[in-house]
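Participant: got a predicted structure here, sequence first:
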Amino acid sequence: MKEYYVYIMASKRDGVIYIGVTGNLVQRVYQHREGIIDGFSKQYKTKRLVYFETSSDIESCIEREKQLKAWRRQWKKELIEKANPQWEDLWSSIAS
């Protein structure tokens, strides 16, 4: 069964955040980290994976991404800190 991900990248703790959805989290985070794709994430250097959710339903991931993007910054911060209080880069936990 295919897995999809809603994820949050950050420039640093309490820094700029980027919310996205993907079917290949390792590849997409690598692209963010290396600045491969032009756009918001490259411009603001959101290279740290600080949060992600998984689902087998792409439609629910897209809806969740839209929901998170509409949230106030404080709510996003609380979501991240509930799972990752120090805003640690989760790259090593998904790349191995």
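Facilitator: Perfect, I can see it now.
Participant: only C-alpha atoms from now on, for both contacts and neighbour counts.
Facilitator: Will do.
Participant: where's the top helix by length along the chain relative to the chain centroid, distance-wise?
Facilitator: Longest helix in the chain, counting residues (DSSP state H): helix 58-70. Offset of helix 58-70 from its chain centre (CA atoms, centre = their mean, to the nearest Å): 12 Å.
Participant: put this beside the first:
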Amino acid sequence: MEKHWVYILASARNGTLYVGVTRDLAKRIHEHRTGQFPGFTEKYAVKMLVFAEPHDTAVAAIQREKNIKHWSRKWKMSLIERDNPDWRDLYEFLV
């Protein structure tokens, strides 16, 4: 079964955050990094993958994305630091 992903991108540690959802994580992050779609992530140089969470269904991933987007910045930062305390760019593990 194909996974669906909720992910968080950052411009730098303690920088701008972006929360998204996708079925193909490596492809989507590549699109963000290369600026294939103009918008928020291109404008604010939000390209570093700092959090990724798999889900079995699109419905579950979309609901989780919505929840994360509504939570405070402090909570999002805690979520990232729980699994990625050094704020490593996780994209290197995808390719």
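Facilitator: Done, it's in. Since the structure is predicted, the reported quantities are computational estimates derived from the model, not experimental observations.
Participant: post the TM-score for the overlay when you can.
Facilitator: The TM-score (TM-score structural alignment, normalised by the length of the second structure) is 0.98; 95 aligned residues with a CA RMSD of 0.6 Å.
Participant: related to what we said a few turns ago, report all helices and strands that the longest helix of the first structure contacts.
Facilitator: Packing partners of helix 58-70 of the first structure (3 or more CA pairs under 8 Å, 6 or more residues apart in numbering; DSSP states H and E): strand 4-10, strand 17-22.
Participant: give me the mean distance between the helix or strand just after it and the second structure.
Facilitator: Where DSSP states H and E defines the elements, the next helix or strand beyond helix 58-70 of the first structure is helix 73-83. On superposition with the second structure, the mean distance recorded for helix 73-83 of the first structure (mean CA distance after the TM-score superposition for the first structure) is 0.3 Å.
Participant: in helix 73-83 of the first structure, which residues are buried?
Facilitator: Within helix 73-83 of the first structure, the residues scored as buried using 16 or more other CA atoms under 10 Å are Lys76, Lys77, Ile80, Glu81.
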